[in-house]
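# coords below, sequence missing:
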């Protein structure tokens, strides 16, 4: 179904799929050769006054898909590397409209290339295993995972130069205050960790390495939602930030199904959609 905004709305019954990359990464391939990027587009810190450069999903896929200075494969490990320049006034990088910062970020899309637009009433989970090898000097550091609704950010996970991981949650419709710098974990620079960002049953939850942050937020019904992951530099200086991604899993299930909420595999023919992109044991 397509909304009035031209976005694809996930239907009440979603197909089941498990998509994975080869167990042995090829450092000579673009990231799309080691990860299935059929549900993501790429936003880059380059472009012009008309806007940033966006690489559509179809151009990211495969060993010969897009690769460049800000999005490439680590030459020895095969990890996906996302690099973002610092302060645009210093570096000259290009920002999205309304932003003061530059990014190398994957934005969730549907297989047809349209931006994803799901309802928070279902099960919606993004789980990412990564390491931040260089962090910016912003107050909370670089944003590594976000959830949006109607093109507006609802929440973001940040990683600072000191290895502090925090969550920012915008004010909700039911009156909860803007949450800034809510601590969720402390992970040394360069060390691998896994974060889980869930916006399911209209409740936002965040966990790092299996430990859930006690946000205790009320229900927050929202439509036209999507996830982002990668590297959104918040720095004051021109210092870049660098993120290396080992694996990520994207899961959606309709609210009506009530099945498979915590299953990464789901059931063939059921209403659970799972998209798993792995580079296990290579970080």
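Happy to help now that I have it. All values reported here derive from a predicted model rather than from experimental measurement.
# every contact and neighbour count from this point should use C-alpha atoms.
Fine.
# pull out the buried residues from stretch 177-188.
Residues of stretch 177-188 classed as buried by neighbour count (16 or more other Cα atoms under 10 Å): 181, 182, 183, 184, 185, 187.
# dump these to JSON lines, plus secondary structure and distance to residue 147.
Putting the buried residues of stretch 177-188 into JSON lines (DSSP: H, G, I helix; E, B strand; the rest coil; distance: Cα to Cα, whole Å) gives the following:
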{"residue": "181", "secondary structure": "strand", "distance to residue 147": "16"}
{"residue": "182", "secondary structure": "strand", "distance to residue 147": "16"}
{"residue": "183", "secondary structure": "strand", "distance to residue 147": "18"}
{"residue": "184", "secondary structure": "strand", "distance to residue 147": "17"}
{"residue": "185", "secondary structure": "strand", "distance to residue 147": "19"}
{"residue": "187", "secondary structure": "coil", "distance to residue 147": "22"}
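# in CSV, list those residues along with distance to residue 247.
Below are the buried residues of stretch 177-188 laid out as CSV (distance: Cα to Cα, whole Å):
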residue, distance to residue 247
181, 26
182, 25
183, 24
184, 20
185, 19
187, 18
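# out of those, the closest to residue 82 would be?
Closest to residue 82 out of these is residue 187 (18.8 Å), distances taken as Cα to Cα.
# mind checking how far stretch 42-57 is from the chain centre?
In terms of Cα atoms, centre = their mean, to the nearest Å, the centre of stretch 42-57 is found 17 Å from the chain centre.
# straight-line length of it, end to end?
One end of stretch 42-57 to the other measures 7 Å (Cα to Cα, to the nearest Å).
# what does stretch 207-222 give?
One end of stretch 207-222 sits 21 Å from the other (Cα to Cα).
# got the contact list for residue 94?
Shown in contact with residue 94 (Cα atoms under 8 Å, 6 or more residues apart in numbering): 45, 46, 47, 48, 51, 52, 88, 102.
# which of these has the most neighbours?
When neighbours are taken as other Cα atoms under 10 Å, the top entry among the contacts of residue 94 is residue 102 (29 neighbours).
# that one touches residue 89, doesn't it?
No: the criterion here is Cα atoms under 8 Å, and residue 102 misses it with residue 89 at 10.6 Å.
# element containing the nearest residue to residue 183 once chain neighbours are set aside?
Computed as Cα to Cα, 6 or more residues apart in numbering, the closest residue to residue 183 that is not its neighbour in sequence is residue 166, at 4.4 Å. Here residue 166 sits within strand 164-169, counting by DSSP states H and E.
# second one coming, line it up with the first:
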């Protein structure tokens, strides 16, 4: 569902209406402010793993309400250090019948609250690769894209099938039907640290995986170069033409980068449109119902050629 103002009031969801900062301003994160007052969220909506009006659909909070200061603990709120928290339990509501897992996840909305613009399709709400030819360049909200984030994963699942335990997606590029990029963090229950890895999904053919700092295997040993729960790290997901470049950055360590050639992946077709996603997409549906994933974002910036905000 998409929330109306009345629905938000009736479910006692908290939001504030002052102090929004522009995309060009920078300042320390305020632990007393809701996420939309610390981050420019006018070009995002959020899917929550709850269904407050029992219509069989997840609750989707539109751009304007995020900007005004919407938050709802324990799913989406401001942490004591000012970070933007995302939480998804195993037993939460799923976004559709075809979705296996729960999420608390931002979806890029380049229309920035202009409801006259269609959400799906090659419209001003979405972006395309510069490898797409034809009039789509004028129709799209932007060309190519870059997502920059600083994040700490606070919790991962510790119960469930060995193939699912400990996995969470923290950033994505989503296309019309497929996902050119999914960025995972995974920590196994017996390991002290976790790893980051990338999945690229061509429109046809097998998925391709790229490991950054250790094995994504379900029986991997404790990674020597791993990332602990609560440890901050940064990532960049960048598309230029048919090239996907993803970089993992950590303080005091050299960057790790993977470059993916997407010329044969099928995203240069005229019907393919893109949008970034960020937050937590729980990759475990077999664990205990109250087992959960959680991450805190300290920086989030999206940019595109031809997109001004």
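Structure received. Quantities reported herein were computed from a predicted structural model and do not represent experimental measurements.
# secondary structure element for the aligned partner of residue 124 of structure 1 in structure 2?
With the correspondence set by TM-score structural alignment, residue 124 of structure 1 lines up against residue 145 in structure 2. Element membership of residue 145 of structure 2, judged by DSSP H and E, is strand 142-155.
# contacts for that strand next, please.
Defining contact as Cα under 8 Å, 6+ apart, one finds that strand 142-155 of structure 2 is touched by 124, 126-130, 137, 185, 229-241, 276, 292-307.
# any idea what residue 58 of structure 1 aligns with in structure 2?
That one, residue 58 of structure 1, aligns with residue 64 by TM-score structural alignment.
# swap that for residue 245 of structure 1, sorry
Aligning on TM-score structural alignment places residue 245 of structure 1 opposite residue 297 in structure 2.
# surely its match is in contact with residue 84?
Yes: using Cα under 8 Å, residue 297 of structure 2 is in contact with residue 84, at 5.0 Å.
# just the helices in structure 1 please.
For structure 1, applying DSSP state H gives helices covering 31-34, 57-60, 88-91.
# once you drop chain neighbours, what's closest to residue 96 of structure 2?
residue 57 is the one closest to residue 96 of structure 2 (Cα to Cα, 6+ apart), at 7.1 Å.
# now do residue 256 of structure 2
Using Cα to Cα, 6+ apart and skipping the chain neighbours, the partner closest in space to residue 256 of structure 2 is residue 248 (5.2 Å).
# distance check, that neighbour against residue 239 of structure 2.
Separation of residue 248 of structure 2 from residue 239 of structure 2 (Cα to Cα): 15 Å.
# then residue 150 of structure 2?
According to Cα to Cα, residue 150 of structure 2 stands 18 Å off from residue 239 of structure 2.
# so which of those two has more stuff around it?
Taking neighbours as other Cα under 10 Å, residue 150 of structure 2 and residue 239 compare with residue 239 leading, 25 against 19.
# isn't that one right up against residue 259?
No: in this structure residue 239 of structure 2 lies outside contact range of residue 259 using Cα under 8 Å: 9.8 Å.
# identify the contacts common to the two.
Residues touching both residue 239 of structure 2 and residue 259 (Cα under 8 Å, 6+ apart) are residue 245.
# show me what contacts the residue nearest the centre of structure 1?
The residue lying closest to the centre of structure 1 (Cα atoms, centre = their mean) is residue 229, at 1.9 Å. Going by Cα under 8 Å, 6+ apart, residue 229 of structure 1 touches 105, 106, 107, 144, 145, 146.
# I figured the third one was touching residue 38, is that so?
No: under the criterion of Cα under 8 Å, residue 107 of structure 1 lies out of contact with residue 38, with a separation of 11.1 Å.
# list the buried residues in stretch 61-79 of structure 2.
For stretch 61-79 of structure 2, by 16+ other Cα under 10 Å, it's 61-71, 75-79.
# coming back round to it: of the contacts of residue 94 of structure 1, which stay in contact in structure 2?
Among those, the contacts conserved in structure 2 (both residues aligned by TM-score structural alignment, their matches' Cα atoms under 8 Å) are 45, 46, 47, 51, 52, 88, 102.
# show me what the second one aligns to in structure 2.
In structure 2, the residue paired with residue 46 of structure 1 according to TM-score structural alignment is residue 50.
# need the strands for the stretch 151-300 of structure 2, in chain order.
According to DSSP state E, counting those that start in this stretch, the stretch 151-300 of structure 2 carries its strands in the segments 167-174, 181-186, 195-200, 208-211, 232-240, 243-249, 256-261, 275-282, 292-305.
# in TSV: the ones you listed, plus distance to residue 5 of structure 2.
Listed next are the strands of the stretch 151-300 of structure 2 as TSV, based on distance: least, Cα to Cα, whole Å:
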stretch	distance to residue 5 of structure 2
strand 167-174	28
strand 181-186	33
strand 195-200	38
strand 208-211	42
strand 232-240	34
strand 243-249	38
strand 256-261	43
strand 275-282	24
strand 292-305	26
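# what's the closest of the ones you listed to residue 8 of structure 2?
strand 275-282 (21.2 Å).
# the strands in the stretch 1-150 of structure 2, which residues?
Taking DSSP E, counting those that start in this stretch as the test, the strands found in the stretch 1-150 of structure 2 are 44-48, 59-61, 76-78, 84-89, 103-108, 127-128, 142-155.
# neighbours of the residue nearest to residue 105 of structure 2 when sequence neighbours are not counted, how many?
Of all residues not flanking residue 105 of structure 2 in the chain, residue 279 sits nearest, at 4.4 Å (Cα to Cα, 6+ apart). As a burial measure, residue 279 of structure 2 scores 28 neighbours (other Cα under 10 Å).
# isn't residue 279 of structure 2 up against residue 172?
No: checked against Cα under 8 Å, the pair residue 279 of structure 2 and residue 172 is beyond contact range at 9.2 Å.
# whereabouts in structure 1 does stretch 240-247 of structure 2 align?
Using TM-score structural alignment, stretch 240-247 of structure 2 corresponds to residues 200-207 of structure 1.
# who's in contact with the matching stretch?
Taking Cα under 8 Å, 6+ apart as the rule, stretch 200-207 of structure 1 contacts 120-125, 184, 195-199, 212-213, 215, 217-222, 255.
# repeat for stretch 111-118 of structure 1
By Cα under 8 Å, 6+ apart, the residues outside stretch 111-118 of structure 1 that reach it are 7-10, 38-41, 56-58, 107-110, 149, 223-226.
# next: stretch 179-190 of structure 2.
Taking Cα under 8 Å, 6+ apart as the rule, stretch 179-190 of structure 2 contacts 153, 156, 158, 165-174, 193-202, 216, 218, 220, 222.
# where does the strand holding residue 166 of structure 1 end up in structure 2?
Strand 164-169 of structure 1 corresponds to residues 195-200 of structure 2 when matched by TM-score structural alignment.
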